[in-house]
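Visitor: here is a sequence with its predicted model. Questions after.
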Amino acid sequence: MKGRVLIVAGSDSGGGAGIQADIKAVTAMDGFAATAITALTAQNTLGVHSVVPVDPSFIARQIEVVLTDIGADALKTGMLHSAEVIRTVVAGFRKLEDNVPLVVDPVMVAKGGHRLLQPEAEAALRDLLLPMTTLLTPNLPEAEVLVGFPVRIEADMMRAGEKLCAMGPGAVLLKGGHLEGDRVVDLLFQDGRVERFEDARIVSRSTHGTGCTLASAIAAGMAQKMSLYDAVARARAYVRRAIETAPGFGHGHGPLNHAVTVKSDWN
């Protein structure tokens, strides 16, 4: 086991996304996952049925006790539902003396298109969190919220990626799963370069938690001192295999097979 990742995100009672997916993904990458939970959800493959937010002071306490004892080689954020929570997380991360990489999955838009952040929280994300972000991993609906224009084709992705980089993150992985067509294109913007990843689309309803899983798997790679490109490539391959071997649980958008890397003959 190599690489400590502190994940700040919400819990998914269905186990497919959120903190549960984050822990599974980091573990599957042979890393160690610690957490600070921002919200509890009553959730399954059909959707989110109820949310109980965690008090920001307790979120800060979780971050503090983990970092002062266990430490972290990488940080990852998911669901940060309010401006106060974002300010709390930023303050907690700023206490780190080392330059620890931060992966931000901007959980802003639900699968049905519902906005998950109020305007004040969106502003806090842009103004406070993005400038300290090492890698931002938006999907296309989230990118549209951040850049303020539609992102529907690859040319739009190029324009959006450049604008997102100008907002302060060190790099941006713009995920193209919402594009039309039988090919999936993701673009990695880093140091003025654009790396293009393209694969055949996997037709599956087992796609719940793909964003959480991808971002956490990348964070694990960064904690293990992989290059950003290699961490992204490994995480994408892992997520694709996890979709292909998904267990088919639930009646809606089902979970991935996060344990796809685990050998069954360990004993």
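Guide: Sure thing, it's come through.

Visitor: rest of the way, CA atoms for contacts and neighbours
Guide: Will do.

Visitor: list the contacts of the residue nearest to His81 when sequence neighbours are not counted.
Guide: Leaving out its chain neighbours, the residue that sits closest to His81 by C-alpha to C-alpha, 6 or more residues apart in numbering is Leu117, at 5.8 Å. Contact partners of Leu117, counting by C-alpha atoms under 8 Å, 6 or more residues apart in numbering, are 81-82, 108-109.

Visitor: against Pro141, how distant is Leu117?
Guide: 13 Å (C-alpha to C-alpha, to the nearest Å).

Visitor: OK, contacts around the residue nearest to Ala17 when sequence neighbours are not counted?
Guide: In this structure, Ala17 finds its nearest non-sequential neighbour in Gly209, 3.9 Å apart by C-alpha to C-alpha, 6+ apart. By C-alpha under 8 Å, 6+ apart, Gly209 lies in contact with 16-18, 21, 255-256.

Visitor: so what touches stretch 154-166?
Guide: 140, 143-144, 146-147, 150-151, 171-172, 174, 176, 185, 187, 189.

Visitor: coming back round to it: let's see if you can find the most crowded of the contacts of Leu117.
Guide: Highest neighbour count within those: Met108, with 25 neighbours (other C-alpha atoms under 10 Å).

Visitor: got another, please set it beside the one above:
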Amino acid sequence: MSIALTIAGSDSGGGAGIQADLKTFAAFGVYGCSAVTAVTAQNTVGVTNIFEIPNQVIEDQIFAVMDDIVPNAIKIGMLSNIAIINTVAQCLTKIKKTNYVKVVLDPVMVAKGGDRLLEENAVNELKELMIPLSDVITPNIPEAETLVKFSIKNDDDLKNAARFIVDKLGAGSVVIKGGHRTDNKCDDVYFDGHDFQILSAERIQTKNTHGTGCTFAAALTANLALNLSISDILHRSKSYVNECIINAKPIGQGHGPLNHFPFLNN
């Protein structure tokens, strides 16, 4: 059975973080493991508190999995401060020396409600330590703008940002998600250092989008664990997220979560 590990924060509301990741892994028939980096008191409206897991406990969780249940792919989510980034980077460096495992980095910076999940002074560490260890990085447009330090207004800007993240920052490949575009399109741009692929989709008019970024990155991770072609991985992940959004039920008073099992009638 294919196995995936998520290293990310916990969302008490169940819509994002490890909760979204594990549901997504299960939806693709992939066995999910987790290492929690932070516990957030969070719902569809916002984040009210964050407890950062001690670094040693994060490391112990990661290697408890690696020593027994070796994953085919690892997804990295919320890494809220410099110390946690350093801990996870050191763990991944050690893992990659002895295991062939794909790493997907979702550079989580701000929650759907606007609350910061990454300290501003930790962005450089994320760029310098985590991106070079990543086979795929999945920023949204605001996150990509923070990483490349220029505005993204059109398709050319998206491609230039993708090229910068791979060529200058050292990512293996990148998918810049188009959900924050100002037009009616939600096209994502993938770049692997050689070729671009555009993942096209029309915008879905809904407020039930909490955890969309986590879910997309987790879908990529699950499909990487299944060892599919990159074209299949991209299109299966994009299609899955669209179905999760379309089939989302109204939950909570704010930005509701996705329906991670759209194929189940309920």
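Guide: Here it is on my side, so go on. These numbers come from a predicted model, not from an experiment.

Visitor: any idea what the TM-score is?
Guide: For this chain pair, the superposition-based TM-score is 0.95 by TM-score structural alignment, normalised by the length of structure 2; 263 aligned residues with a C-alpha RMSD of 1.4 Å.

Visitor: so what corresponds to the residue nearest to Ala17 of structure 1 in structure 2?
Guide: Alignment note (TM-score structural alignment): Gly209 of structure 1 maps to Gly211 of structure 2.

Visitor: how far away is Leu173 of structure 1 from Gly181 of structure 1?
Guide: Leu173 of structure 1 is 20 Å from Gly181 of structure 1, by C-alpha to C-alpha.

Visitor: more crowded one of these two?
Guide: For Leu173 of structure 1 and Gly181, the more surrounded residue by other C-alpha under 10 Å is Leu173, and the numbers stand at 24 against 9.

Visitor: just give me the match in structure 2 for the more buried one.
Guide: So, by TM-score structural alignment, Leu173 of structure 1 is matched to Val175.

Visitor: in a strand, its match, correct?
Guide: Yes - the assignment for Val175 of structure 2 by DSSP: H, G, I helix; E, B strand; the rest coil puts it in a strand.

Visitor: measure stretch 75-95 of structure 1 end to end?
Guide: 13 Å.

Visitor: swap in stretch 222-229 of structure 2?
Guide: End to end - C-alpha to C-alpha - stretch 222-229 of structure 2 spans 12 Å.

Visitor: how close does the residue nearest to His81 of structure 1 get to Arg152 of structure 1?
Guide: For Leu117 of structure 1, the distance to Arg152 of structure 1 equals 22 Å [C-alpha to C-alpha].

Visitor: Gly113 of structure 1 now?
Guide: Distance of Gly113 of structure 1 to Arg152 of structure 1, computed by C-alpha to C-alpha: 15 Å.

Visitor: more crowded one of the two?
Guide: Taking other C-alpha under 10 Å, Gly113 of structure 1 and Arg152 do not tie; Arg152 has more neighbours (15 against 10).

Visitor: just give the nearest non-adjacent residue to that one, would you?
Guide: Of all residues apart from its sequence neighbours, Leu179 sits closest to Arg152 of structure 1 (C-alpha to C-alpha, 6+ apart), at 6.2 Å.

Visitor: does that neighbour belong to a helix, a strand or coil?
Guide: coil.

Visitor: strands of the stretch 101-250 of structure 1, start to end?
Guide: Assigned by DSSP state E, counting those that start in this stretch, the strands in the stretch 101-250 of structure 1 fall at 102-104, 135-136, 171-175, 183-190, 193-200.
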